[in-house]
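Colleague: Could you look at this predicted model? Sequence included:
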Amino acid sequence: MTIVEPSLAGTELGLTPVSGLSGVPTADGPQKAKDFTSDQEVRWCPGCGDYVILATVRGFLADLGLRRENLMFVSGIGCSSRFPYYLDAYGIHSIHGRAPAIATGLAVTRPDLSVWVVTGDGDALSIGGNHLIHALRRNVNMTILLFNNRIYGLTKGQYSPTSEPGKVTKSTPMGSVDHPFNTLSVALGAEATFAARALDSDRTGLNEVLRAAAEHRGTSFVEILQDCPIFNDGAFDVLRRGDNESRLIRLRDGEPLRFGADSEYAVVRRGFGLAVVPAANVRDDEIIVHDAHADDPEYAYALSRLSDQDLDHVVTGVFRSVDRPTYDDGVRAQTAAARERFPVTANSLQNLLTGPETWTVDRVHESTTAVPADGT
């Protein structure tokens, strides 16, 4: 495990209280993207989508205005997991799939930190799947950025849990027979209180999602679709072309779900789910108006099912953002209640070691008998 510390060069930053970000201290002056740029050489393959995400995150953090010493980025294993080295903030390059577990400990013990997890589709959804779903279920106060390039990049091009059926890779020379995860469906199925998706090249959309994720109290899950030019080049190119308006369904809270170059498509209810139809074929009042704050998770889940493996339709933006008590707040409240109920005294540790729950073991007639410490 590698711990990356920030440089403290330059003006010392203040501890002005921040509003809306759970008491994380803010800087006492304006910041720039270069303030979050470490002295480490960025070592990704030329053309990797991670470069775009890194540049966007650096600029976003400057706008967010938090003190660098109160930012913590935790990563697992994979190309995306080099992220903490390239940010001048605190970071932990941890172990495969376990970043959410480490981030949980930080969120519980340090409420003054803004905790971020950076992971990939292989790291998070394969070996780390169990940790991911339980962090989402518990609603720990952290932001999870999942970079999805539909391939294992660092281990040189094996298929991943998000690779499409039939994908030919080094580990599937005849084509993958697996059914891939719909990443947002996984997050919403685990009852994520915040779930969103963005495209790496859509800097405006990514900034909007990052801002909403950072301000949300609880687990914020953000999938970022990005390119691996070496082992899965062009995986999302159809979403970047000039005719992508017929594929991208951009969510705007309170606005009707219409899309296309001339808003010629719409999203309506069909049975228990949602469907894409020509807007000319339905009335305006039949078109769904997006509500990210809807109480029922079924709506957000139905939205996630509109995104298909062939990328005919891909939904981006904030799917869901609702309030629910957080795990870390609950743990801290229990700890405070326990301290009030059982005050710490000079003999607390000794009483714990020799109290009524301890036993002595005497050997009697070659048999072992457990006798309470008080002799009763």
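Modeller: That came through, no problem. Residues are numbered from 1 along each chain as shown.

Colleague: Could you use CA atoms for every contact and neighbour count after this?
Modeller: Will do.

Colleague: Show me where the chain has its helices.
Modeller: 49-64, 99-109, 121-122, 129-138, 183-189, 203-215, 297-304, 327-341, 348-354 (DSSP state H).

Colleague: So for Asn148, which of these sits nearest?
Modeller: helix 121-122 (5.0 Å; CA to CA).

Colleague: that older thread, out of the helices of the chain, nearest to Ile230?
Modeller: It is, among the helices of the chain and with distance given as CA to CA, helix 49-64, at 11.1 Å.

Colleague: circling back to that earlier point, ok, which of the helices of the chain comes nearest His290?
Modeller: helix 297-304 (9.4 Å).

Colleague: do you know how far Val267 is from Leu303?
Modeller: Going from Val267 to Leu303 by CA to CA, to the nearest Å gives 9 Å.

Colleague: is it true that Thr325 touches Asn139?
Modeller: Thr isn't right for residue 325; it's Pro. Yes. Pro325 is within contact range of Asn139, at 7.4 Å (criterion: CA atoms under 8 Å).

Colleague: More neighbours: those two, which one.
Modeller: Shown here are Pro325 and Asn139; by other CA atoms under 10 Å, Asn139 has more neighbours (26 against 14).

Colleague: you'd agree the more buried one is up against Gly218?
Modeller: Yes. In this structure Asn139 lies within contact range of Gly218 using CA under 8 Å: 4.9 Å.

Colleague: Name all residues that sit in contact with these two at the same time.
Modeller: With contacts defined as CA atoms under 8 Å, 6 or more residues apart in numbering, the residues shared by Asn139 and Gly218 are 193, 324-326.

Colleague: Of these, which is the most crowded?
Modeller: Result: Thr193 is most packed of the shared contacts of Asn139 and Gly218 (other CA under 10 Å), 27 neighbours.

Colleague: and that one, what does it touch?
Modeller: By CA under 8 Å, 6+ apart, the contact list for Thr193 reads 136, 139, 218-220, 320-324.

Colleague: just checking, which of those residues belong to strands?
Modeller: Counted as lying in strands by DSSP state E, out of these, are 219-220, 320-321.

Colleague: which residues of the stretch 151-300 of the chain fall in strands?
Modeller: 194-199, 219-225, 248-250, 258-259, 265-270, 273-278 (DSSP state E, counting those that start in this stretch).

Colleague: Now the two most distant members of the ones in strands among the contacts of Thr193.
Modeller: Largest separation among the ones in strands among the contacts of Thr193 by CA to CA: Thr219 and Arg320, giving 11.5 Å.

Colleague: shared neighbours, these two?
Modeller: 193-194.

Colleague: what distance separates stretch 204-219 from the middle of the whole chain?
Modeller: In this view, stretch 204-219 has its centroid 10 Å away from the chain centroid, taken as CA atoms, centre = their mean, to the nearest Å.

Colleague: take a look at this one as well, against the first:
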Amino acid sequence: MNDMTPVTTLKDWETDQEVRWCPGCGDYAILKAVQRTLPMLGADPKNTVFVSGIGCSSRFPYYVESYGFHTIHGRAPAVATGIKLANPALDVWLVTGDGDGMSIGGNHTMHVLRRNLDCQILLFNNEIYGLTKGQYSPTSRVGTPSPTSPVGSVDRPASPCAFALGSGARFVARGYDVSKDLPEVLQAAYRHRGAAFVEIFQNCIVYNKDRFDDFTAKAVAADNQIQLRHGEPLLFAKETKGLALDLETLSLKVVDVADGDWQAAGVAVHNVRNRGLAHMLVEMPFGAFPMALGVIYDDPAPTFESAVVEERARLTAGKTADLARLLGKGQTWVVEDRHAQ
């Protein structure tokens, strides 16, 4: 931060609106994590915009004291793109859900990622349609019972992080609603210049309660999740296990670590610029492997809006704006009034 950076607190980012989610919803924890993180970033409410689509998560802009747009189903990336192109200096946050961003808005999510618009994309994943009363979503696990799958979903679930990598995302991360590490992930996303995609597992207390307890519950968290940090070995289970590269299959495998000697066990070191490793981490089948959390991939590239601004400057250099001349250019003609004689 410099002398011109505003100093804010949690209170500066809270609105006078009543926060209205179901009691116990994970969205409350995510909201507080974001509001606590924004002051750490030196963010300015007058320079910040939250954009959302449709869904429980999309109420988010009402509860952050900044500019905000509650847009239409799946189209938040299109609105966010327009905002960033109109004023590239703005900090743009995009809030969506697994239904909003991975179903009707899947194509828009793909394009904002491949274009690399400078924004933070927070995808709340509760593996269910919450706002429309509990139908299974694109990320619901096989066997999920719901009003639209009464005997259990047979769909193979989509992986938001794998989708993001496949779409060309240059930053991919994961967290969950009540994680103490979530602010650290949000800070990394903000520091990244370009489209920063963060999947946040979120507990839907009504329609998919405790869905993520298999890796978030205190009793199993150490064994069933791995916190990723650049330059550090891929260790979990209180550093008694690790992830190593299986050269025969070119995939990851779980190895035992004896006496803390992770190097002897062949444990790999996390490298956020290694795209191949990122793919392996997000595609690990949970159960046989831990859930990978933290910054998975972070390899910046030129942003979409910077390319557009440069193109505009190049094409308009030395020219004077003349709308009438522009409208009269090309295939135009005059309709004569034969009765004017």
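Modeller: The structure has been received and is ready for your questions. Since the structure is predicted, the reported quantities are computational estimates derived from the model, not experimental observations.

Colleague: Just give the TM-score of the two.
Modeller: Remark: TM-score between the superposed chains equals 0.92 [TM-score structural alignment, normalised by the length of structure 2]; 332 aligned residues with a CA RMSD of 2.0 Å.

Colleague: Name the residues contacting each of Pro325 and Asn139 of structure 1.
Modeller: Gly218.

Colleague: show me what contacts the residue nearest the centre of structure 1?
Modeller: Nearest to the mean C-alpha position of structure 1, counting by CA atoms, centre = their mean, stands Ile144 at 1.4 Å. By CA under 8 Å, 6+ apart, the contact set of Ile144 of structure 1 is 116-119, 219-222.

Colleague: taking those as a set, which two sit the farthest apart in space?
Modeller: Farthest pair in the contacts of Ile144 of structure 1 (CA to CA) is Thr119 and Thr219. Separation: 14.3 Å.

Colleague: between those two, which one's more packed in?
Modeller: The neighbour comparison of Thr119 of structure 1 against Thr219 (other CA under 10 Å) goes to Thr119, with 31 against 27.

Colleague: Return the most buried member of the helices of structure 1.
Modeller: Using mean count of other CA atoms under 10 Å, the stretch among the helices of structure 1 with the largest mean neighbour count is helix 121-122, at a mean of 28.

Colleague: residue range for stretch 125-144 of structure 1 in structure 2?
Modeller: Using TM-score structural alignment, stretch 125-144 of structure 1 lines up with residues 102-121 of structure 2.

Colleague: how much space between the aligned residue in structure 2 for Ala107 of structure 1 and Lys180 of structure 2?
Modeller: Taking TM-score structural alignment, Ala107 of structure 1 has Lys84 as its aligned residue in structure 2. Using CA to CA, we find Lys84 of structure 2 at a distance of 30 Å from Lys180 of structure 2.

Colleague: what's the span of the match of stretch 125-144 of structure 1 from first residue to last?
Modeller: So stretch 102-121 of structure 2: terminal residues 12 Å apart, CA to CA.

Colleague: Then stretch 308-325 of structure 1?
Modeller: The straight-line separation of the ends of stretch 308-325 of structure 1 (CA to CA) is 32 Å.

Colleague: outside of that stretch, which residues touch it?
Modeller: Defining contact as CA under 8 Å, 6+ apart, one finds that stretch 308-325 of structure 1 is touched by 139, 164, 193-199, 205, 209, 216-218, 236, 238-239, 246-252, 291-295, 297, 300, 303-304, 306-307.

Colleague: hmm, which of those are the buried ones?
Modeller: Burial by neighbour count, judged by 16 or more other CA atoms under 10 Å, picks out 139, 164, 193-199, 205, 209, 216-218, 236, 239, 246-252, 291-293, 297, 300, 303-304, 306-307 from the contacts of stretch 308-325 of structure 1.

Colleague: on that earlier part again, Pro229 of structure 1 is nearest to which of the helices of structure 1?
Modeller: Among the helices of structure 1, the nearest to Pro229 of structure 1 by CA to CA is helix 49-64 (8.2 Å).

Colleague: which bit of structure 2 covers the closest one?
Modeller: The aligned range for helix 49-64 of structure 1 in structure 2 is 26-41, by TM-score structural alignment.

Colleague: The matching stretch vs structure 1, average offset?
Modeller: Aligned to structure 1 and superposed, stretch 26-41 of structure 2 gives a mean residue distance of 0.8 Å (mean CA distance after the TM-score superposition for structure 1).

Colleague: can you list the residues that contact that stretch?
Modeller: 7-10, 13-14, 21, 57, 60, 63-64, 177-178, 182-183, 186-187, 190, 202-205.

Colleague: Restricted to buried residues, select those residues in PyMOL.
Modeller: In PyMOL, this line selects whichever of the contacts of stretch 26-41 of structure 2 come out buried by 16+ other CA under 10 Å:
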select buried, resi 8+13+14+57+60+63+64+177+178+182+183+186+190+202+203+204+205
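
Colleague: And Ser246 of structure 1, what's its match in structure 2?
Modeller: Mapped onto structure 2 by TM-score structural alignment, Ser246 of structure 1 lines up with Asp223.

Colleague: if I pick that match, what's in contact with it?
Modeller: 215, 236-238, 290.

Colleague: right, and Arg250 of structure 1 touches Phe259 too?
Modeller: Yes. Between Arg250 of structure 1 and Phe259 a contact is recorded at 7.4 Å, counting by CA under 8 Å.

Colleague: Look up how far Val257 of structure 2 lies from Pro285 of structure 2.
Modeller: Note on Pro285 of structure 2: its distance to Val257 of structure 2, by CA to CA, is 21 Å.

Colleague: scratch that, Ala222 of structure 2 is what I was asking about
Modeller: 15 Å.

Colleague: And for Asp177 of structure 2?
Modeller: Asp177 of structure 2 is 30 Å from Val257 of structure 2, by CA to CA.

Colleague: that older thread, of the contacts of Thr193 of structure 1, just say which sits nearest to Ser160 of structure 1.
Modeller: Nearest to Ser160 of structure 1 among the contacts of Thr193 of structure 1 is Leu136, at 21.1 Å by CA to CA.

Colleague: and the closest one, what does it touch?
Modeller: Residues in contact with Leu136 of structure 1 (CA under 8 Å, 6+ apart) are 187, 190-193, 219, 221.
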